[in-house]
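Trainee: Next input, structure requested:
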Amino acid sequence: MTATDETIETIASELAAADHAVALTGAGVSTASGIPDFRSEGGVWDTFDPAEFRYGRFQADPAAFWERRVEMHETVYGGDIEPNVAHEALAELEAAGVLDVVVTQNVDGLHGAAGSETVVELHGNADRVVCEECGRRADAGPVRDRVTSGETPPRCRECQGLLKPDVVLFGEQLPRASLQMARDHARRADVFLAAGSSLSVEPAASLPRTATQATLVVVNLEETPVSAAADYELLADVTDVLPAMADAVRVRRRWG
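Mentor: Sure, this is the predicted structure:
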């Protein structure tokens, strides 16, 4: 289905009428901000070996893990990374009282930077670190600077426990509380909007199927495993479609 004005108006109408609207976002929402996709051809995992970022690797050789982690971070996030119009459109929909939550597979923190206040970060946030011993969280920037200065592995200033990027590494389970929260929102949803996600990585990929009572809207450049189940599938760029949806909701609220 193409992203026609009529289709976007219809989706905007359903969003405006929903009691509980949920957005699930993937890498496609952040690529316009200059963040490369990880899994596609030419993506991050074509440059770096995913095995170097496994939790087992962190446990076995945290110093080597952190050196490589900082190198990858500079490659992925080292530019001038800012929220794009897709992030801003979702924040606008939340501020308008239309969107209740953003559930994201991304770890870049751009939804919060754009102004979204209710964000469930399924895979964590690369801007934070967490202590393996005491659980304290802190800003990742100074920790990466310590690694660059030769302090490897970095340790907690409070208890001397090992610091880990506050993201889900390969071999780790998703945070149980975040996953449960995402599933609860999906079950309550009247409208479930999946944007910029291939919907191929579990358990996030199962969330649209959890939203059994919802109108399912998928916006992605390519078809996904839930294409057949989608009420509306727009094979288009999220930076075109999401701002158009926000505009349509704004007009509907103004004249409705």
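
Trainee: going forward, measure contacts between C-alpha atoms and count neighbours the same way
Mentor: Will do.

Trainee: any idea which helix or strand comes after the host helix or strand of residue 91?
Mentor: Using DSSP states H and E, residue 91 sits within helix 85-95. Where DSSP H and E defines the elements, the next helix or strand beyond helix 85-95 is strand 101-104.

Trainee: how far out from the middle of the chain is that following strand?
Mentor: Offset of strand 101-104 from its chain centre (CA atoms, centre = their mean, to the nearest Å): 7 Å.

Trainee: Check what contacts the helix holding residue 91 and list those residues.
Mentor: With contact meaning CA atoms under 8 Å, 6 or more residues apart in numbering, helix 85-95 is reached by 29, 99-102, 110-111, 114-117, 238-240, 242-243, 245-246, 249.

Trainee: Cross the residues you listed against helices and list the overlap.
Mentor: Within the contacts of helix 85-95, residues falling in helices by DSSP state H are 110, 111, 114, 238, 239, 240, 242, 243, 245, 246, 249.

Trainee: Before we compare anything, build this one as well:
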Amino acid sequence: MRTNIVILTGAGISAESGLGTFRDEGGLWAQHAIEDVATPEGFSRNPTLVHNFYNARRKQASAAQPNAAHLALAKLEQELNGDLMIVTQNVDALHEKAGSRNVLHMHGALERALCNECGHRWEAPTEMWPDDPCPRCGALATRPDVVWFGEIPYGMKAISDALASADVFAAIGTSGEVYPAANFVAEADGLGAHTVELNLAPSSGAARFGKVVIGAASETVPAWVNHELTRNRA
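Mentor: You can find the predicted model right below:
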């Protein structure tokens, strides 16, 4: 049975790989105000602070390894009879490290750099600084290629097209509070998809899902993937 699946992943799927979530106490996010390190205005005020913050995140993410949840989703992509898209709010590359190929980073990626002047993108070095010139135009306008608060997420048309043909929509490790991603479940449900949330605790939008599975992603995601593959082969 052919099945099309769209999966939204958030920080919760990477937490077991050692990458703290936005709300973790003592993590990188807890040491900084959002408006200082995750907005265009904050970058304009103090680009050095912002680069330091993302340099630390990049270093942390590069050392992290995929966990069982990432590996299970890669297995699902490889064995599914149908189309699979992983839409991730995460800026790490753990899905790709696990072997997933059809991954859309709606909030950008730590591994990429962006020129604020000409829009050129390139592979980010381990550390970035305000005086790094753009390799295309030479402007001193280098920034991380991540989507900050107040900016438009990437790939919204592709996501909407995938949701339109999805038989299953799953949200894994997301808070359910950040739009437009928080509305994907309503969009998928309205188009007739089965919807499921897999989370450590119910999100603020859990009531909108047809099914909610509670537990660590490294346990719940492999079990869910096996269930979907069994159903897919029937």
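
Trainee: And the TM-score between them?
Mentor: The TM-score (TM-score structural alignment, normalised by the length of the second structure) is 0.87; 229 aligned residues with a CA RMSD of 2.2 Å.

Trainee: ok, back up a step: now rank the ones in helices among the contacts of helix 85-95 of the first structure by neighbours and give me the top one.
Mentor: residue 111 (29 neighbours; other CA atoms under 10 Å).

Trainee: Chain neighbours aside, what residue packs nearest to that one?
Mentor: Spatial nearest neighbour of residue 111 of the first structure, excluding adjacent residues (CA to CA, 6 or more residues apart in numbering): residue 87 at 5.6 Å.

Trainee: And the one you found, how far from residue 147 of the first structure?
Mentor: Residue 87 of the first structure is 31 Å from residue 147 of the first structure, where distance means CA to CA, to the nearest Å.

Trainee: Compare neighbour counts for those two and give me the winner.
Mentor: residue 87 (26 against 17).

Trainee: The more buried one maps to what in the second structure?
Mentor: With TM-score structural alignment defining the correspondence, residue 87 of the first structure maps onto residue 70 in the second structure.

Trainee: Repeat that for residue 57 of the first structure.
Mentor: Match for residue 57 of the first structure (TM-score structural alignment): residue 42.

Trainee: excluding its backbone neighbours, what's nearest its match?
Mentor: Nearest one to residue 42 of the second structure, counting by CA to CA, 6+ apart, is residue 36 at 4.4 Å.

Trainee: Kindly report the same for residue 234 of the second structure.
Mentor: Using CA to CA, 6+ apart, the nearest residue to residue 234 of the second structure is residue 1, at 6.3 Å.

Trainee: give the contact list for that neighbour.
Mentor: Contacts of residue 1 of the second structure (CA under 8 Å, 6+ apart): 81, 231, 232, 233, 234.

Trainee: out of the residues you listed, which are inside helices?
Mentor: 231, 232, 233.

Trainee: just the buried members of those?
Mentor: residue 232 (16 or more other CA atoms under 10 Å).

Trainee: so what's residue 144 of the second structure closest to, chain neighbours aside?
Mentor: residue 113 (4.7 Å).

Trainee: Now do the same for the equivalent of residue 138 of the second structure over in the first structure: helix, strand or coil?
Mentor: In the first structure, residue 138 of the second structure lines up with residue 160, judged by TM-score structural alignment. Counting by DSSP: H, G, I helix; E, B strand; the rest coil, the backbone at residue 160 of the first structure sits in coil.

Trainee: now swap in the one 3 residues further on and tell me
Mentor: Per three-state DSSP, the local secondary structure of residue 163 of the first structure is strand.

Trainee: Next: residue 157 of the first structure.
Mentor: coil.

Trainee: ok, how many other residues are close to it?
Mentor: Using other CA under 10 Å, residue 157 of the first structure has 11 other residues around it.

Trainee: what's the spacing between it and residue 95 of the first structure?
Mentor: Distance, residue 157 of the first structure to residue 95 of the first structure, by CA to CA: 38 Å.

Trainee: Report the outermost residue of the first structure with respect to its centre.
Mentor: The centre of the first structure is farthest from one residue, residue 255, which by CA atoms, centre = their mean lies 32.8 Å away.

Trainee: Which stretch of the first structure lines up against the strand of greatest length in the second structure?
Mentor: If you go by DSSP state E, the second structure has its longest strand at strand 108-115. Counting by TM-score structural alignment, strand 108-115 of the second structure pairs with residues 124-131 of the first structure.

Trainee: which ones are touching the aligned partner of residue 94 of the second structure in the first structure?
Mentor: Taking TM-score structural alignment, the alignment pairs residue 94 of the second structure with residue 110 from the first structure. Shown in contact with residue 110 of the first structure (CA under 8 Å, 6+ apart): 30, 82, 83, 87.
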